[in-house]
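**Student:** fold the following.
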Amino acid sequence: MSPLANGFVLTPVCEVPHLELPGSIVSLNSVPQRFRFLDGDTFLDENMLRIVEYSAMSLSDIQYAAVSYPWRDLQMPPNDTPPEGSFGVEGAKHADPISIDVLRTVCLAARIYGVSLVWIDRLCILQNNRDDKNWQIQRMFEVYASCSVCLVVPGGLVRLAGLAETTTWADRAWTLQEAVAPSGEQKLNCVFGFSHESYGDFLEEQCNMMGLNEKFADFLRRSKQNPLQHTVEPAKSAMCTLSKLFHLMWGCTGAFKFHQPGLQEWEYHTRFPVRIVHTPSARLLQRAMDLGGMHLWRAAYARSSSRPVDMIFSIMGLFNVSLPVAQFRSTDRTRATIKLLQKLMANRRPATWLYIAPDMAPSPELSTLPVMPETSESGRAYVHAKERTIMASDAIQSEGLWKAEGAPVGRVDDSGYFTFWARGAPVVQNSGPLFDGPRHEDIHRLLASKN
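**Tutor:** You can find the predicted model right below:
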């Protein structure tokens, strides 16, 4: 046991030498309903995978890094394996294997921020114990809100994603909470593979490969949006804040259109040199991080999960709600949604979900919400719109932003019907010429003067 300055102890519950890790299935000998961490210093300095159990029930007095990643995403090239091998975890054999190389990079990135303990759900949750899983899910918001730094590994744990590789990280349900819960943009950092000598070399390669003109390449080279904030491993990996990455990706889209006119709209996302996060998803996430409220709902609706109920469990903490996880089945998305809405109304929170995408077709289960995206385990979220299937992030982005100020408060019954009380005005459909009367802003002033 290792005593900490706060009086609590860290107890090892798993120890495996690196030489025994490749091809193995790791299991934990731990008591359910405890916080656990990977000991990064031991992993780096002693070549030992050590998982330790934390004796406290709160995370407020311990320093650690939390890792955000998709369970399944980028794979190794055919007939190739990670240099140091990989391993699995008991109870999570359906997930991608964990590369020892990626785990080493994560521990080094955490060390840059002065922390040695690392929280990774795959290693720190008893994957074959339902009681522990439910306990951890109810505390997932606390895990990411309390961390010293959150390390985003967009490509998953098989291998690091390069800046020019597309990933599904921003399309997965749980990563919304993992990105929003940490307070302060300096706490949220993206770890990526980078083997070029400089960012300029990377840009030159990508611009040539994508057939982009020299003016745009020169603009990017002179831009201050360089994502190489920290070198984690020379000629192998680097790191930058997620906000810097987002500002680079969608902040330079206007310049891309100016210097490279004539492309299809989707090409401005798929041919931009840095595309490690899907740009429409990045926009939705940045608004959710900056503004909250309605934008949390919009970002959540553009995501998917292998378990439908996780679409609600993954956002409840963002609304300061805790649902009894054990009382829901994996397919209980609709019932969990109703319970979340009921909690929000009981807490007198405004019904901002009404403004997610009012022009989209309503859900047949809950008519005050848009039709729910189809969920998938290894892909993005999709919705059926106008006789075609499109990405949910594109469908949400195509909707105009509605102002949610003054959203009503009411009650939601067990069938999902929303009842509220507010001032109303009769409206009739006019099939004739457009009414040439006072503008919307003038009507607001008139009503305000009469109240």
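**Student:** hey, let's count contacts and neighbours off CA atoms from now on
**Tutor:** Noted.
**Student:** got a list of what the closest residue to residue 241 other than its chain neighbours touches?
**Tutor:** Distances taken as CA to CA, 6 or more residues apart in numbering place residue 189 nearest to residue 241, at 4.1 Å, with adjacent residues excluded. With contact set as CA atoms under 8 Å, 6 or more residues apart in numbering, residue 189 has these partners: 149-152, 239-242.
**Student:** I'd assumed residue 189 was in a strand, is it?
**Tutor:** Yes - judged by DSSP: H, G, I helix; E, B strand; the rest coil, residue 189 forms part of a strand.
**Student:** hmm, back to that, now secondary structure and distance to residue 375 too, for the contacts of residue 189, in JSON lines please.
**Tutor:** As requested, the contacts of residue 189 are arranged in JSON lines below (DSSP: H, G, I helix; E, B strand; the rest coil; distance: CA to CA, whole Å):
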{"residue": "149", "secondary structure": "strand", "distance to residue 375": "29"}
{"residue": "150", "secondary structure": "strand", "distance to residue 375": "25"}
{"residue": "151", "secondary structure": "strand", "distance to residue 375": "25"}
{"residue": "152", "secondary structure": "strand", "distance to residue 375": "22"}
{"residue": "239", "secondary structure": "strand", "distance to residue 375": "30"}
{"residue": "240", "secondary structure": "strand", "distance to residue 375": "30"}
{"residue": "241", "secondary structure": "strand", "distance to residue 375": "29"}
{"residue": "242", "secondary structure": "helix", "distance to residue 375": "25"}
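**Student:** please give me the structure for this one as well, since I'd like to look at both together:
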Amino acid sequence: MTPGRFRFIVCSAFLDNQLFRVVEYDALPAAPYAAVSYPWSGLEAFDTPSNSFFRLPLEGGQISDPISLEVLRTACLAARHDDTDLLWVDQICIRQTSAQDKDWQISNMFDLYDRCRMCLVLPGGLQRLASPGEETNWIERSWTLQEAMPASTHVLFAWELRCGRLSETLTTGYIQEIETGRSAMMELGKLLQAAYVGPLGWRDQHVRVRLFGPNPEPILALMGAKEARVQEMREMAVWRSALLRTCSHPRDMILSIMGIFGVKLDASSYQRGDREKAAADLAFEMLRSGRNASWLGAAPASPNLSSVCSMPAFPVVDGREVYYTVDGCKRKPWEVMGSNLVWYVEPLATTSMPERGAGRLHITAKSLTVKVQDLKSDGKPAWGGFYFAASLILDEGPERGQTVKINLSASVAEGGYRAVVVGTSYVVDMESIIGWVGNRGLRDDC
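**Tutor:** Predicted coordinates for the structure are as follows:
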């Protein structure tokens, strides 16, 4: 295998001739292809005589978990249902023992998923198919976030029941049969909906969906990232979803989402632990391209990064456990992020960073009307008991509750701002810009 090439499994050779054939391309092929999304450490296989597995060498002399030929066969059948003969599976199509090839593939991975005809989600991994009622860790992994973004993303699962259109009131969608009595697939968005609000099924038959785990927060964040109609809301949901996930190497949290924001960083420029450096570069490139600072407000109650003070800090990852340390105690990410339903912040008028890697956010706005209201006054969503009617830039009106227009040109930097509460208003030192609001009120650590 030549480093820096796209590789695909040829499904027809595998299905029709039992031949495992991998082809290489200098660029993404014009022919349609399917890409597989799965967790590397998935469900363990059932101990049955018919199972056939193989393993692949990994970096550092390690060996991959078993890969089931039966699972690959089912994935190829699903691709064939969509008139696709090429299948991409990262463990097979990336040279796992070549750091050069892995970095090149990482830098181009968003494009690969973005251009696929269909993304096939195998939430149980490559050892066996999961059934809808089984819990998996697919939604917990950082890389599966960008893999879930293609419009045509379907979940492949073990299924013995009827197929066809659902007739439940709360859930909609169509279960497409792949192998009779063995497997089926369904659109990811519809399956997320079923996991969040109700079961799959019909009047006489119901199946509870647990594929995405017991916690609704990651499900809702991914639904927002895929389905929200407003770009700023989608992008903020992407940040929120990313902060709920884990990865083996810290830098991968940023490299796994950069493409969603239209940014391509060179993976070889970062050591595996360089998460904050990669985050600062991603923020700089996003703002330089004209995008909004969508990370603001994604986790309003979480701590801030030391190097990019406007960006929420990343949780600690210890194996599969993800947490923040608050007052010496471990807290789950969603416990310090604020409400699971409130992510949206009005776009700021002009936002930039003076230089790459500085981590200093410059915001310029003219005559922005801002009002702080008590939650009970209009029943709108609240952060920390307050609703902000516009962008989170507050007045310095001399009278309590007064709404004023301000001309603002300021920066977020270390030492940031000073703020005090006066009744229902905030008075902000106008030498600097406001931080973001969490359950503890205005921050002074930005």
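**Student:** could I get the TM-score for this pair?
**Tutor:** Aligned and superposed, the two chains score 0.74 in TM-score terms (TM-score structural alignment, normalised by the length of structure 2); 369 aligned residues with a CA RMSD of 3.5 Å.
**Student:** which of the contacts of residue 189 of structure 1 show up in structure 2 as well?
**Tutor:** Counting by both residues aligned by TM-score structural alignment, their matches' CA atoms under 8 Å, the members of these that carry over to structure 2 are 149-152, 239-242.
**Student:** of these, which is the nearest to residue 422 of structure 1?
**Tutor:** Nearest to residue 422 of structure 1 among those, counting by CA to CA, is residue 242 at 40.5 Å.
**Student:** which SSE is residue 343 of structure 1 in?
**Tutor:** If you go by DSSP states H and E, residue 343 of structure 1 is part of helix 333-346.
**Student:** return the mean post-superposition distance for that helix against structure 2.
**Tutor:** Its match in structure 2 and helix 333-346 of structure 1 itself, once the structures are fitted together, sit a mean 1.1 Å apart by mean CA distance after the TM-score superposition for structure 1.
**Student:** got a list of contacts for that helix?
**Tutor:** Where contact means CA under 8 Å, 6+ apart, the residues beyond helix 333-346 of structure 1 that reach it are 308-312, 316, 319, 321, 323, 328, 350-351, 365-366, 409-416.
**Student:** give me the buried subset of these.
**Tutor:** Taking 16 or more other CA atoms under 10 Å as the criterion, what is buried in these is 308-312, 316, 321, 323, 350-351, 366, 409-412, 416.
**Student:** got TSV for the contacts of residue 189 of structure 1, with distance to residue 424 of structure 1 too?
**Tutor:** Conversion of the contacts of residue 189 of structure 1 to TSV gives the following (distance: CA to CA, whole Å):
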residue	distance to residue 424 of structure 1
149	48
150	46
151	48
152	46
239	52
240	49
241	46
242	43
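**Student:** neighbour count and distance to residue 447 of structure 1 added to those, as JSON lines?
**Tutor:** Formatted as JSON lines, the entries for the contacts of residue 189 of structure 1 read as follows, by neighbours: other CA atoms under 10 Å; distance: CA to CA, whole Å:
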{"residue": "149", "neighbour count": "27", "distance to residue 447 of structure 1": "49"}
{"residue": "150", "neighbour count": "30", "distance to residue 447 of structure 1": "48"}
{"residue": "151", "neighbour count": "29", "distance to residue 447 of structure 1": "50"}
{"residue": "152", "neighbour count": "26", "distance to residue 447 of structure 1": "49"}
{"residue": "239", "neighbour count": "23", "distance to residue 447 of structure 1": "53"}
{"residue": "240", "neighbour count": "21", "distance to residue 447 of structure 1": "49"}
{"residue": "241", "neighbour count": "21", "distance to residue 447 of structure 1": "46"}
{"residue": "242", "neighbour count": "24", "distance to residue 447 of structure 1": "44"}
